[in-house]
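Participant: Quick one: sequence and predicted model below, then my questions.
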Amino acid sequence: MDAPFTPWPDEFADRYRKDGYWSGLTFVDLLDQRVASQPDQVAAVDSIRTLTYAQLRENALLVASGLYENGLRRGDIAVVQAQNTCQYLILMFALFRLGVVPVCALPAHRKVEIGYFCRHTAAAAYIHPGGGEYEHIAREVGNDAAQIFTMTDVMAMSGDPTSLPEPPTASELALMQLSGGSTGVPKLIPRTHDDYLYSVRAAAEVCELDSETVFLCALPTAHNFPLSSPGVLGALYAGAQVVYAEDPSPETVFDLIDRHRVTFTSAVPALANMWMDAAQARGWMPEFLQTLQVGGAVFDSERAREVPKILGAGLQQVFGMAEGLVCYTRFSDTDEVIYRTQGRPASPADEIRIVDETDQPVALGEPGHLLTRGPYTIRGYYRADDHNATAFTTDGFYRTGDIVRQNASGNLVVCGRAKDQVNRGGEKISAPEVEQWLRSHPDIVDAAVIGLPDDRLGQRSCAVCVTTNPDLTAKAVRAFVRHSGLAHYKIPDLVRFLPELPHTAIGKIDKKLLREEMRP
C-alpha cells in the first residue's frame, strides 16, 4: 500500500522548529489559549446561534467525547461534508481534540467523490449535513465508511470529556485538504498541526487580523482559502469573530456585512464581480468593510482598481494552493502591485523556483513553471506514491502546475496553468490570458477558452462566454479581442454562449466537460 504521509526530512523539520515556524502547538492548544484569554468573546455566528470561545470549546469537548463513545479513535479518518454553520466549527475542533483526521469534503461533492474519499482512506466515519440529497449519497456509499452520521446526530452526542484520551501532538495530521485538479477525483493533501497552524499564523499576521476583526465566511468553509488564508482559523488565531453566510448571494452577504459590522471577507473573482455589480445597482456601500480578498483565479486588473470606489474597501490579492504556498499582496504595497500582481509568499521560509521545461531557472521577469518548498508545503499527497514521483522534485520542491513570472519586487504574476493552453498550428495560446480580456468586456460575466480538434490546425480556439446581453454576437466578441491588442492568433476561432459555465466539485471551471459539449 502507498505511504499515507510523507514527512519533512529531519534536517528541515529541525530547522523549522529552531527558527520558530513550527511552534509545537496544535489547534487544540490554540482554542485553549483563546478561552484562557477571552472566554466571553464571540467566536462565531450563524443564522441560528452565537458561540463564545468558551462555548465553542465546551461544545467541541462534548461532541468529541460522544464520538469517542461511538468508537472513533486517534488516527482514524472521518470524511466530513458540511455547510457554513457554527456546527462545522464545533465538529472540527472535536475531531482535532480526538486526533481524528477530517477530510475536508465540499457541499458540492457527490457519491463519486465521497465514495472515493471513504475507500481511499478506509474512513472510520462519513459525516454529512443530512437531508434528502445527502441521505441519498450516504446510502450509495454506505459500505465505504465504517459509520455514517448526520450533523444533527453528531451535535446531539455527548459524553464525559474527562474520559477523553491524550490529545494529538503537533507532528500528527490535523486534517486533509483536497487538490484543485480538473480531472479525476481530487487528491488528498495531508496537513499536520505544525505546518497548518503555521500557515494560519503567517496569514493572520500578513493580513493584520486582530481581536477587532469580523471575518465573513461566504465561500464554502471547508475550502483551504476561506478556512486558513487567513479565513476562519486565522480569525480564531487572532481572537476575532467569524460570521457564517449560508450562501454568497448579495442579498444574504450585504445584510450580514451591515448587521455584524464585517471588516474582512474573501471571494473568488466571479463572486467579487457579482457583489460589485449588485452594490452599484443598489447604491450600497458597506460602512465597516476594510478588506476584500480576491483569490482562486486571476482578477482582472481594471476591475481590481474599482474595488475601493465601489465597496469602499481595500483589495488584497491572494494566490496559493491547498498543498501549501500562499502569496498575498500587502496593504503597504503600491497600486501597481496590488492591482496587477498576485503578491509574494507569506513566509520568509517559503522557497520558490521559476523554471523552464528542463527545470532550469528562467530570467527574472520571464514566465516559467512555479516550484515551491517550505514549512507549510507538503512533501507528498496521501497514498499517492506514483503521482508523488512526478509531482515533487527529488529535493522536495512541489510542482504547482502554475505558470508565473516574478517582478523585481518579488511579487508574482500568474500567467496561467502549465497545460491550460491551446496549441493552434504550433502557436501556444494561454487560455487564462485570453479569458482575462474576455472578462473585461462590459457584457461578459465569465469566460473559458478551450481547444477543439481541427484537421488543419490541430486545435481551434473556442471562447465560451456567459453574457448579460442577449444581443451580443460572436462577431462582436472576436472584434473586441482583436481590438485589445493581442496577437492575431489569440483571437478565438469560435465563440459560443452558455447561461453559465460548468464547474468541478472543487469550484474550478470544468473544461473537460466544456470540450465535450462544444465538440462539433
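Facilitator: Now that the structure is in, tell me what you want to look at. Numbers count the residues shown, from 1 in each chain.

Participant: C-alpha from now on. contacts and neighbour counts both.
Facilitator: Noted.

Participant: Make sure Ile114 is indeed in a strand.
Facilitator: No. Read with DSSP: H, G, I helix; E, B strand; the rest coil, Ile114 is helix and lies in no strand.

Participant: Please list all residues in contact with it.
Facilitator: Val79, Ala105, Ile137, Val141 (CA atoms under 8 Å, 6 or more residues apart in numbering).

Participant: Between those residues, which sits nearest Met151?
Facilitator: Ranked by distance to Met151 (CA to CA), the contacts of Ile114 are led by Val79 at 12.1 Å.

Participant: Mind telling me what element that closest one is part of?
Facilitator: Using DSSP states H and E, Val79 maps to strand 77-81.

Participant: Which elements pack onto that strand?
Facilitator: strand 101-105, helix 111-121, strand 125-128 (3 or more CA pairs under 8 Å, 6 or more residues apart in numbering; DSSP states H and E).

Participant: Helices of the stretch 101-250 of the chain, start to end?
Facilitator: 111-121, 132-140, 151-155, 193-206, 224-228, 231-237, 250-260 (DSSP state H, counting those that start in this stretch).

Participant: for comparison:
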Amino acid sequence: MCASLPGRGSWKPPARIPNGPKYRPSLAPCCVPAAFRPETEPLHVFVSTHYPTQSRFALRARKLHSFLFQAEQVMTIEFTHWPPARERLYREKGYWIDKPLTRALEEQAAMRPDAPAILCGERRFTYAELDRLSSNLASRLAAAGIGKGDTALVQLPNIAEFYIVFFALMKAGIAPVNALFSHRKLELGAYASQIEPRLLIGSRQHELFMDDAFARDLGKNLSAPLLTLFAGEADPASSLDHWIATPADKAVPFSPTGAGEVAFFQLSGGSTGTPKLIPRTHNDYDYSVRASAEICALTPQTRFLCALPTAHNYPMSSPGALGVFHAGGCVVMAPNPEPLNCFSIIERHGVNMVALVPPAVALWLQAAPDHLAALSSLKLVQVGGASFAEALARQVPQVLGCKLQQVFGMAEGLVNYTRLDDPDEIVFTTQGRPISPDDEIRIVDEDGEPVAEGQPGMLATRGPYTFCGYYRSPEHNAQVFDSEGFYYSGDVVQRTPEGYLRVVGRVKDQINRGGEKVAAEEIENLILLHPDVTHAALVAMQDELLGEKSCAFIVSRNPDLKPPVLRRHLLALGVAEYKLPDRIRLIETMPLTAVGKIDKKHLRKLSSPSSPG
C-alpha cells in the first residue's frame, strides 16, 4: 500500500534545532531536503499490508512517516518576542500592519512601474525592474531549496544589487546578515558561526573573494551546504548577475516569512568582543520605515543620495533607501561620501536629500564653496551616526544652502529626528525626539533612579520597533535589559523640556570612529594574542575630523616591539581596517584603579594626539 502523508492540520512544528539546517516544505506529499529530492517525483512511504500493524516493519514505517512529516514543517528563526500585551497595543494603534517588507516595492511596481527606483552609475532600474529582478533571484533560490527559515550572509558594496538581493531574500523568507564591505574574515566568520548561513553572496571586488579559498573555508565549518553567488563572477553557476537576470527554469513557489517573524539581522555597534546580531521583524522595521518617511516628508519626487554603506541601519531605514522606496522616490547610489564625486552625482541627477555622518559633513563644508551650483537641488542634509558639534551644525544651512536634520538612532531600534519645522536652536543643539508616541524613554543614574530633567543619565528605551534581545546572547541580554524590558543602549543623554534628546557621552567601552563603532574589548583581546604583549588597553582620543580615534596602550615583554608589527598582527587575524588602532603607545606598566582594574580614565588623558607615542 502506498500512503501519502496527511495535511498539516493543527500540528505545530518542534523548536528549531540550534545550529542545524532546517527542512523546506514542497508540493510533494512529504518532504526531505530539496537538495536530495528529485524535482519531478514525490516521495511516498510504503507500508506493507503483509505485516501486522504492530510489526517492527510497520512501526519503522510509521516512524519514518512521522519524521518526514515533521521535516515538512517550516522552522522559523528563534528570537525574543515582545510581550503579548504590547504586541496587541502596537497592532491596535496601527504601528504593526502585519505585512512584509516587500509590501512597498510591490505597491510601487503596480502604481508606477516605469518610475526610477535606483540610479547606479550609468544604470537605471525602474520599480517594475526591481520587482522582477528580485523575484527572479527569489525563484532561483527556492528552486535550489533555500527559503523560509534559512539565513544568508551578504557582503556587497554600494551597488544596486544590494537592494535587489535584499528584496529577493525578503520575498523568499531568507534572513540575511548584511555585512559591511569593510569587514574581513574575522567579522564574516563570526557572523557565519552565529547564523549558519545556507547562502553566501559577495563581490569579486572584495579581497576575500578574489578566489574561492575563503568561501570554501567558511563552508567547511557549517552544518549544511553553502551556496555561493558573486557579483562580477564569470561562471553562470555562481554569478549573482546571472541568477538575477534569469528566473528559474521551473516555477517554484516562494513567500516571505510571517510579518511577526525575523526578516533579517542588523549589526550591533556593541562594546563586547563578539559581534552581536539584532533580529528585526517585518512588523517593527516596516513601522520604523513608514513613520520615518512621513516625518521626513518623502514623496515620489525624493531623490536620495546613498553615499554611506548601504548595510548601515541609518541609510537603510532612517528613512533611508527603504523609506524612499515606500514613498515611490529614487535612490541614487554613490560609492562613498567623497565630496567632489558626490557633488557631481547630485548635479547630474538632481539629488535633493542626503544622509551623512559628521566627518563627511566637515569635508563637504570645506569643499562646497567652490561647487555651490552643483548643490542647487539639495534640500535636506541629514546628519547622524555620531555626535555633531553645534558649530558645524550651524554651518550646514549657511554653506550648503539647505535644511539640516539631526538623527540619533540605533540598529537595535529607537530613532530620533529633529522635525523639519523645528526652530533652528532645536535643530542645531539636539539630536531630535523619538519617532513614536509609544517610544518609552527613561534616563537614569548608575543606581537606576530617574535623573532630574535636563541632567545627563543613561538612556533606556522600549517601543514598537525596538528589539527585545540580541540573537542567541542570553548572558549579554541579561546585562542590557531590565525586568520591564527596557533596553540600555550605553548612551548618556539629556532630555529637554520639549522631549528632545541631546547625546553627551556613553557608558559603553567603545570608540565611535566617524560613525563606525569599535569595541575596545574585541581589539584588546586580539592584541593580547601577540606573544610579546602582556597587557593591552584601547581607549578613545578626540579627533577634529572623525570625532574619535583609537589609541592602544601596550605593555610588552619585548622592548623592541614596534607599532607596525602589531598592526600587521591584527591584519593577519582578519580585522577590518577601520578597527586598527590609530595610535599605539608602549608603556612600562598599566595604570590601575583602586580595585585593580585598568584605569582607562587616566589612559584617555595620556592619549592626547600631542603627546609622544
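Facilitator: All right, it came through fine. What you see is a predicted model, and the numbers here were worked out from it, not measured in a lab.

Participant: What value does the TM-score take for this pair?
Facilitator: Laid over one another, the chains give 0.82 as their TM-score (TM-score structural alignment, normalised by the length of structure 1), with 455 aligned residues with a CA RMSD of 2.6 Å.

Participant: Identify all contacting residues around the longest helix along structure 1.
Facilitator: Criterion DSSP state H: the longest helix present in structure 1 is helix 53-69. For helix 53-69 of structure 1, the external contacting residues (CA under 8 Å, 6+ apart) are 31-32, 34-35, 38-43, 89-95, 97-98, 154-161, 163-164.

Participant: sorry, back to before: and the contacts of Ile114 of structure 1, which two are the farthest apart?
Facilitator: Ala105 and Val141 (14.2 Å).

Participant: In terms of neighbours, single out the busier of those two.
Facilitator: For Ala105 of structure 1 versus Val141, the count of surrounding residues by other CA atoms under 10 Å is larger for Ala105: 26 against 21.

Participant: Which residue is the nearest non-sequential neighbour of the aligned residue in structure 2 for the more buried one?
Facilitator: Using TM-score structural alignment as the criterion, Ala105 of structure 1 maps onto Ala179 of structure 2. In this structure, Ala179 of structure 2 finds its nearest non-sequential neighbour in Gln155, 5.0 Å apart by CA to CA, 6 or more residues apart in numbering.

Participant: What separation do you get for the one you found and Pro309 of structure 2?
Facilitator: 11 Å (CA to CA, to the nearest Å).

Participant: same deal with Thr272 of structure 2?
Facilitator: 22 Å.

Participant: Val45 of structure 2 now?
Facilitator: Counting by CA to CA - Val45 of structure 2 and Pro309 of structure 2 are separated by 51 Å.

Participant: Repeat that for Leu59 of structure 2.
Facilitator: From Leu59 of structure 2 over to Pro309 of structure 2 (counting by CA to CA), the distance is 56 Å.

Participant: Asp582 of structure 2 too?
Facilitator: Distance from Asp582 of structure 2 to Pro309 of structure 2, counting by CA to CA: 21 Å.

Participant: higher neighbour count, those two?
Facilitator: Counted by other CA under 10 Å, Asp582 of structure 2 and Pro309 do not tie: Pro309 has more neighbours, with 22 against 15.

Participant: Just to confirm, what residue in structure 1 is aligned with that one?
Facilitator: Looks like Pro309 of structure 2 aligns to Pro220 there (TM-score structural alignment).

Participant: what does Pro464 of structure 2 give?
Facilitator: So, by TM-score structural alignment, Pro464 of structure 2 is matched to Pro375.

Participant: How about the contacts made by that match?
Facilitator: By CA under 8 Å, 6+ apart, the contact list for Pro375 of structure 1 reads Ala13, Tyr16, Tyr21, Trp22, Asp195, Tyr198, Ala349, Asp350.

Participant: Give me the neighbour count for the aligned partner of Gly324 of structure 1 in structure 2.
Facilitator: When structure 2 is aligned by TM-score structural alignment, the residue opposite Gly324 of structure 1 is Gly413. Gly413 of structure 2 has 23 neighbouring residues, counting by other CA under 10 Å.

Participant: in terms of contact, does Val507 of structure 2 touch Gly490 like I think?
Facilitator: Yes. Between Val507 of structure 2 and Gly490 there is a contact under CA atoms under 8 Å: 5.0 Å.

Participant: Which one's more surrounded, these two?
Facilitator: More neighbours surround Gly490 than the other of Val507 of structure 2 and Gly490, with 19 against 14 (other CA under 10 Å).

Participant: which neighbours do Gln155 and Pro309 of structure 2 share?
Facilitator: Leu180, Phe181.

Participant: For burial, what's the neighbour tally of Thr377 of structure 1?
Facilitator: 26.

Participant: meant to ask about Gly232 of structure 2
Facilitator: Other residues near Gly232 of structure 2 come to 16 when the count uses other CA under 10 Å.

Participant: Distance check, it against Ile201 of structure 2.
Facilitator: From Gly232 of structure 2 across to Ile201 of structure 2, the span is 11 Å (CA to CA).

Participant: Next up, the contacts around the corresponding residue of structure 2 for Ser266 of structure 1.
Facilitator: When structure 2 is aligned by TM-score structural alignment, Ser266 of structure 1 is paired with Ala355. Residues near Ala355 of structure 2 by CA under 8 Å, 6+ apart: Leu305, Cys306, Ala307, Leu308, Tyr314, Pro315, Gly320, Val381, Gln382, Val383, Gly384.

Participant: Pull the contacting residues for the most centrally placed residue in structure 2.
Facilitator: In structure 2, the centroid-proximal residue (CA atoms, centre = their mean) is Gln266; its distance is 2.7 Å. Applying CA under 8 Å, 6+ apart, we find Gln266 of structure 2 in contact with Val177, Asn178, Leu277, Ile278, Pro279, Arg280, Asn313, Ala411, Glu412.
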